[in-house]
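Student: Mind looking at a prediction? Sequence and model below.
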Amino acid sequence: MRLMPSSPGLLHTIISIAALHQAYRELEVTQTSIETHRLSIMQRDATVNLHLMTSSDHLPPAATHDSLTHKQLALKSIRKELLYLEYSNLEGTIASILLLVWQDLMDSGTNSWKCHLDALKGLVPVGLAPIGLCTKAEDSSSRTIYNNFETTYAAFHILGNTFVQSKELYHPLFSTMPITQIMDLSDGQSWAGCPAQLLSIISLLNNASINISPSSDFMDTIFSAFQEFSPMKWAIANNNSSFMKPRYHLASAYKGAVAIYMTQVMHGYRETDAIQLSHIDSIDFLILHLISINFEDDHFKSLVWPSFVIGAEAREESQRKSITRIFEGLWRRWRCENVRNALKVLQYLWNLHDQMQFSDRWQWINELH
């Protein structure tokens, strides 16, 4: 909040996101009202507007006018600050760029969000991104802000690179701390919900997939870290006992999803074959972890990545229906176009698998490139 008064770009970005969220909400209310006469009270309570969830139609221009107007003003403000090197309020500029990633995920759900991360990385060579500030800044509030910047950037970069063909190595932008320490910070500060140890493993897997022939020692490191992670220990590490159950289910779902991701990107390695045989729980069991997190629980919002990965392995109709309901709930919480796109991709993968009759070891990740 303290950044907003001196950062017009940040203010416009926040308003743009809020306006888009409200536009989606109003559209759903309108469509639900139209269909009310065809649904009983019980059906309405149990039914999500799946048409809105999967429709290829976008919001009408009038509904997005405010969002697009403020997005344009935000971009102009950021451009002015960078063009004239007005980086006395650099914190607000960085926050604006990171929030624009959210705006694009909500608005289009395409890879355009990556352009904002690339712009952020472009600040480093010209000396605008203050690398190391979060460890050197004397002001504790500044350290907190830059720690938040780093963990948010790390989550966007690492998870965002999982389903692209040309993966990029993660390098800290705002910190000189070891990556493991940055990952540890993400446990308490990141919106993604992915446990730090698993996020670090995903980063290592992204790095390994870039290397044509990763060493056996490197693979052993990944495999050992995966084995050592305990969802229960991670869950009870939080001081709030009321969070233990959802955190356990969240960590268990993420661990299962990481195991699946490992077999996809490192297919054919001895270590991943062992994981496939002994560490991937049944899809039904993993889905049970997903649906055990209440829709109203804040941890539910962190299920996008593991739900997609686990959903890609769903073969039974009952499993696919459960995954679809999860994404319907995520849509209602996030109002994010990226969630709709994820479900569309899953439906494409399911249809493709059924048509081609692929084996259980089908490398579905290749269909995403």
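Tutor: Thanks, I have the structure now.
Student: rest of the way, CA atoms for contacts and neighbours
Tutor: Will do.
Student: Please tell me how far Ile275 sits from Arg333.
Tutor: To Arg333, Ile275 is 33 Å away according to Cα to Cα, to the nearest Å.
Student: More neighbours: which of the two?
Tutor: Ile275 (18 against 15; other Cα atoms under 10 Å).
Student: so that one, which of the three states?
Tutor: Look at Ile275: counting by DSSP: H, G, I helix; E, B strand; the rest coil, its state is helix.
Student: What of Gly268?
Tutor: Once three-state DSSP is applied, Gly268 turns out coil.
Student: neighbouring contacts of stretch 281-294?
Tutor: Here stretch 281-294 makes contact (Cα atoms under 8 Å, 6 or more residues apart in numbering) with 246, 249-250, 252-253, 256, 299-300, 303, 307, 310, 313-314, 319, 322-323, 326.
Student: A further structure is provided below for comparison with the first:
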Amino acid sequence: MNQRNIEPCWTCRNRRIQCDQTCTPCKKCQKAGLECFDKRPFRWVKGVAIRGNMRGRSFQNNTESSSEDNDNMISVSARVKPATNSESEFHSHLHFNDNERICKLFIVYDSDRNPFRSLIPLGLKDPVLLKSLLALAARHHVNTGRSFHYANLPTEPGLINANRDALSFKHQSIEALSRSVQHDQLRNQDTTVASIFLLIFLDLIESGGDGWNFHLEGVKKLITSLYSQSELQAGVNYGPGETVQEIRGFITNQIHLIETLGATFLRPKLLSQFSSFGQQELQLQETVEKSFLGCPEYILTAIQCLSVQRDSISSSASLDLATVASHIRETEYLMQFVQNFDCYAWASNLQRSRNPSAQEVSNLCILSQSYKLGTLLYGRRILDALIKEESVQDELISELLGLIDSLKDDPDLFKCILWPVFVAGLECKWQAQRDFLIGCLERFWTLTSCLNAVNAAKILRDHWQEKDSESSNNPKTQWIFDIGKLGRDWLWI
């Protein structure tokens, strides 16, 4: 850490707390998970000025653009003008501030191999991708520093204005994408695929239950169409340190992960099947430096198969005995498949650009174990639905809670375990366990500023209240089915 001047940082002054003035970043900003600024950071506004007669005005409105401009999606400087009239200053702000936060958020370990570090500079050349990036960064900026318990109430004047700006960027992004997907040439660009992909992450930051599955279905269709074209050239250089093929591989793998974990709590058969160009080869090349969550592909395969089983038995009353017996055998096989997974071997053999420390390997092992145990709990409840029983899983739950607790001091990995935390929450019976998990969700919020953590806490509290009110005479609810009937389609990642 660097020693700094005696002046308190701008972030602490803005929060109206006393800065410790010891180093950069200061300890209070570090603890709160905030960016520590010495001076007031730049602020995005819609238009060319923050105040006065020019506030809200742009150099060129979308409706005034010529047909040629529409074909070229209009230049960045004409459509998204920063508060300062210096594009280089704007690009610098995007790169050094919000770029850093977003890059670190949606990857296990940030490094120069992080694919987001190639996507973001591309946005400076592509106006559609830029709008999605701005919408993502602006919403994250609004969430940063807000209280977990009052995260949905941006009542401070500064937050109200920032929230309005974030909504404006989102509106612009969706409008630009709508034009792109209707344009034959623009629809078949990798930047259009990447723009839709980023809107899934925007939904995680906004709520986790507003539209990610619609974006997912749209991007899957574009990927299937685009990546299967025979004229595609895999090795063309497409940005700093990345190729077209590498960026496609990253997006494809993350779509596979989102689809797999998202399907576990959706209404049965809501998502279409996804099989993209080169997916099988890409999945064999696991590397932690290009992974969103670090969930082993082996475990993801089992989760995907278990979700299929769940969907198949969602109307089990209509299944004959032979079909039920077949589902039981398949589910038991999948459970054994998961049980056989060697977490330590996986963590030790991951591809890396550097030699990991023993602690890093140990924590990655714990991360994979948390997904393993969460998957076993999920599979057990599917099996229970088939055999009409409710197994006692107290030991497995206690073990999973211990794994979650052991990762609380590793911010890189703790931000990756929302799915296991949510599964554990659905199983917890005791108040101490529940309080612990709410604390974990608050910790997740502090690290990520993603509102799906706040909503996960609300859903779990409602679930616990319903479970506690069940009498012995009433049938027990089966969360593997009921959690997908909440009126919104939640994504817990």
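Tutor: It's in. Remember, it's a predicted structure, so these values are computed and weren't measured experimentally.
Student: quick one on the thing from earlier: in helices only, show me the contacts of stretch 281-294 of structure 1.
Tutor: Among the contacts of stretch 281-294 of structure 1, DSSP state H puts 246, 249-250, 252-253, 256, 307, 310, 319, 322-323, 326 in helices.
Student: What is the neighbour count of the alignment partner in structure 1 of Leu441 of structure 2?
Tutor: Counting by TM-score structural alignment, Leu441 of structure 2 lines up with Phe327 in structure 1. When counting by other Cα under 10 Å, one arrives at 23 neighbours for Phe327 of structure 1.
Student: rewinding a little: need the max-distance pair from the ones in helices among the contacts of stretch 281-294 of structure 1.
Tutor: In terms of Cα to Cα, these reach their longest pairwise distance at Pro246 and Gln319, which sit 20.5 Å apart.
Student: More neighbours: which of those two?
Tutor: Neighbours around Pro246 of structure 1 and Gln319, counted as other Cα under 10 Å, are more numerous at Pro246. The numbers are 20 against 17.
Student: The more buried one and Ile41 of structure 1: what is the separation?
Tutor: 30 Å.
Student: before we move on, what about Tyr348 of structure 1?
Tutor: 33 Å.
Student: Between those two, which has more neighbouring residues?
Tutor: Higher neighbour count among Tyr348 of structure 1 and Ile41: Tyr348, with 13 against 10, using other Cα under 10 Å.
Student: right, and Ser142 of structure 1 touches Gly132 too?
Tutor: No. Between Ser142 of structure 1 and Gly132 there is no contact under Cα atoms under 8 Å: 11.6 Å.
Student: Let me see the contact set for the closest residue to Ile236 of structure 1 other than its chain neighbours.
Tutor: Nearest residue to Ile236 of structure 1 in three dimensions, chain neighbours excluded: Met244, at 5.7 Å (Cα to Cα, 6 or more residues apart in numbering). Counting by Cα under 8 Å, 6+ apart, Met244 of structure 1 touches 235-236, 238.
Student: Need the counterpart of Met244 of structure 1 in structure 2.
Tutor: In structure 2, Met244 of structure 1 lands on Val361 (TM-score structural alignment).
Student: Could you list the buried residues of the helix or strand hosting Val29 of structure 1?
Tutor: Using DSSP states H and E, the element containing Val29 of structure 1 is helix 8-35. Going by neighbour count (16 or more other Cα atoms under 10 Å), the buried part of helix 8-35 of structure 1 is 8-17, 19-24, 28, 32.
Student: just stretch 46-66 of structure 1 next, same as before
Tutor: 48, 52-54, 63-64, 66.
Student: Could you do stretch 93-103 of structure 1 as well?
Tutor: 93-103.
Student: Which residue ranges of structure 1 form strands?
Tutor: Assigned by DSSP state E, the strands in structure 1 number zero.
Student: Helices of the stretch 151-300 of structure 2, residue ranges please.
Tutor: 157-181, 184-187, 190-206, 212-227, 244-263, 279-283, 297-312 (DSSP state H, counting those that start in this stretch).
Student: so the third one aligns onto which residues of structure 1?
Tutor: So the one you mean is helix 190-206 of structure 2. Against structure 1, helix 190-206 of structure 2 falls on residues 91-107 (TM-score structural alignment).
Student: and Asn338 of structure 1, what does it touch?
Tutor: 105-106, 108-110.
Student: Repeat that for Leu383 of structure 2.
Tutor: Contacts of Leu383 of structure 2 (Cα under 8 Å, 6+ apart): 328, 331-332.
Student: Show me which of the residues you listed are buried.
Tutor: 328, 331.
Student: Can you tell me which of the contacts of Leu383 of structure 2 is nearest Ala456 of structure 2?
Tutor: So of the contacts of Leu383 of structure 2, ranked by how close each gets to Ala456 of structure 2 (Cα to Cα), first place is Thr331, at 27.1 Å.
Student: wouldn't that closest one be in contact with Leu306 here?
Tutor: Yes. Counting by Cα under 8 Å, Thr331 of structure 2 does reach Leu306; the two are 6.9 Å apart.
Student: Next, show the common contact partners of those two.
Tutor: Joint contacts of Thr331 of structure 2 and Leu306 (Cα under 8 Å, 6+ apart) are 379, 382.
Student: okay, the ones in helices among the contacts of stretch 281-294 of structure 1 in a markdown table with distance to Gly122 of structure 1 next?
Tutor: Formatted as a markdown table, these follow (distance: Cα to Cα, whole Å):
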| residue | distance to Gly122 of structure 1 |
| --- | --- |
| Pro246 | 38 |
| His249 | 38 |
| Leu250 | 34 |
| Ser252 | 36 |
| Ala253 | 35 |
| Gly256 | 35 |
| Ser307 | 32 |
| Ile310 | 34 |
| Gln319 | 43 |
| Ser322 | 41 |
| Ile323 | 38 |
| Ile326 | 37 |
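Student: What is the nearest of these to Leu169 of structure 1?
Tutor: Using Cα to Cα, these come closest to Leu169 of structure 1 at Gly256, 23.3 Å.
Student: Trace the closest one over to structure 2, please.
Tutor: Under TM-score structural alignment, Gly256 of structure 1 pairs with Leu373 in structure 2.
Student: Tell me, how many residues neighbour its match?
Tutor: Neighbours of Leu373 of structure 2 (other Cα under 10 Å): 22.
Student: what's the answer for Ile247 of structure 2, then?
Tutor: Neighbours around Ile247 of structure 2, by other Cα under 10 Å: 20.
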